[in-house]
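> Show me how the following folds:
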Amino acid sequence: MESKITYYKTPIGTAKIIGDENGIQSVSVLDDDAISNESLNLKTPECLEDCVLQLEEYFTGERTNFDLKLNPKGTTFQKKVWTALLNIPFNKTKTYLEQSKALDNVKAIRAVAAANGKNPIWIIIPCHRVIGSDGSLTGYAGGIWRKKWLLEHESPVKQQSLF
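Now for the predicted structure:
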């Protein structure tokens, strides 16, 4: 079965979505100048329409949970780590250490962090919700500024600008 591709413009870059009838394989973020307008204007394949709709609802604040068939490509260990990420609720964070403990392998903290970094399904598998033990926003393939934006987007307390 041939994978389909579509693009969706988000407030923090263009999402590139890849998948087929077996599920979403990848959602990555591109800088807006990395994609042509022609690609943005292509019709979304039917098998990816629900993913685009749910991402749109997430960004407008109408969705806190995704209900999509996922089919990420990775090792058995990576898939186990990514499945655990799905258990981190909207507007909550976990540390890499807490994530390792949840997988019953506290010594695997570096491997868990590496698997998080290879997460192919941006936002939907919420690796942005994993932070350093000191509360720092460590490592994020989409860029720390995007991780910060996503965590603030999910926060029930919206910071008001003083200026």
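> drop to CA atoms for contacts and neighbour counts, all remaining ones
OK.
> Quick one: classify the closest residue to Cys51 other than its chain neighbours as helix, strand or coil.
Among residues not flanking Cys51 along the chain, Leu68 sits closest, at 6.9 Å (Cα to Cα, 6 or more residues apart in numbering). Following DSSP: H, G, I helix; E, B strand; the rest coil, we place Leu68 in the coil state.
> burial measure for Leu68, as a count.
Using other Cα atoms under 10 Å, Leu68 is surrounded by 13 other residues.
> separation between it and Asn41?
23 Å (Cα to Cα, to the nearest Å).
> Repeat that for Ala102.
42 Å.
> the helices in the chain, which residues?
Along the chain, counting by DSSP state H, helices occupy 37-40, 46-59, 76-85, 96-102, 109-117, 144-154.
> to compare against the first, here's another:
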Amino acid sequence: MEDTAYISTPLGIAKIIGDVEGISSIVILNSEEPLTDIIPETLEDAVYQLNEYFEGTRTEFSLKLNPQGTEFQRKVWSALEKIPYGRTVSYLQLSKLLGDTKAIRAVGSANGRNPLWIVVPCHRVIGSDGALTGYAGGLHRKKWLLEHESPHKQQSLF
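Presented below is the predicted three-dimensional model:
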């Protein structure tokens, strides 16, 4: 049986699902849920690492992952994990990495079905023209994540 935890993040409430086989889902909700008081042991590391990410002290995740998807989707998600923190790639570049530039739509579709937001960084994939295209969590969250990871932080004038 899978465990579930709800935690607060700067982007909203995150719902984390997993078991001894690994984390199967991390999504940011568009609704309010009661926060989890006692985090299940199987999810403790995920909660800890996500908190570090949002605090700006973690740039890579080391979690046991268990996303459910087709072989092609898992191949795309695996490629997403190789995009370095603070960097972006286009859907076309991602398709080339996977060996088939004609698969750009399928790659985009698999990217959009990524069940492990943030940890499998689908937010780092942008349009070929640099545009922030599609993000299941909303473009405002994608923009926030990319700015959070940017090595060039905006400085306040005041």
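> about what we covered before: give the contact list for the residue nearest to Cys51 of structure 1.
Counting by Cα atoms under 8 Å, 6 or more residues apart in numbering, Leu68 of structure 1 makes contact with 23-24, 50-51.
> count of residues packed around the residue mapped onto Asp67 of structure 1 from structure 2?
Taking TM-score structural alignment, Asp67 of structure 1 has Ser62 as its aligned residue in structure 2. Ser62 of structure 2 has 9 neighbours, counted by other Cα under 10 Å.
> again, but for Asn116 of structure 1
Using other Cα under 10 Å, Asn116 of structure 1 has 24 other residues around it.
> Could I get the contacting residues of the equivalent of Tyr53 of structure 2 over in structure 1?
Taking TM-score structural alignment, Tyr53 of structure 2 has Tyr58 as its aligned residue in structure 1. Listed by Cα under 8 Å, 6+ apart, the contact set of Tyr58 of structure 1 reads Thr64.
> quick one on the thing from earlier: which of the contacts of Leu68 of structure 1 are retained in structure 2?
Checking the contacts of Leu68 of structure 1 against structure 2 (both residues aligned by TM-score structural alignment, their matches' Cα atoms under 8 Å), the contacts still present are 23-24, 50-51.
> Roughly how far does the equivalent of Trp122 of structure 1 over in structure 2 sit from Ala110 of structure 2?
Using TM-score structural alignment as the criterion, Trp122 of structure 1 maps onto Trp117 of structure 2. Per Cα to Cα, Trp117 of structure 2 is found 13 Å from Ala110 of structure 2.
> hmm, who's touching stretch 113-126 of structure 2?
Defining contact as Cα under 8 Å, 6+ apart, one finds that stretch 113-126 of structure 2 is touched by 24-28, 61, 67-68, 73, 77-78, 80-81, 83, 87-91, 94, 111-112, 132-133, 135, 142, 145-146.
> change it to 7 Å
The contact list for stretch 113-126 of structure 2 (Cα atoms under 7 Å, 6 or more residues apart in numbering) reads 24-27, 61, 67, 77, 80-81, 87-91, 111, 132-133, 135, 142, 146.
> and it, how far out from the chain's middle?
3 Å (Cα atoms, centre = their mean, to the nearest Å).
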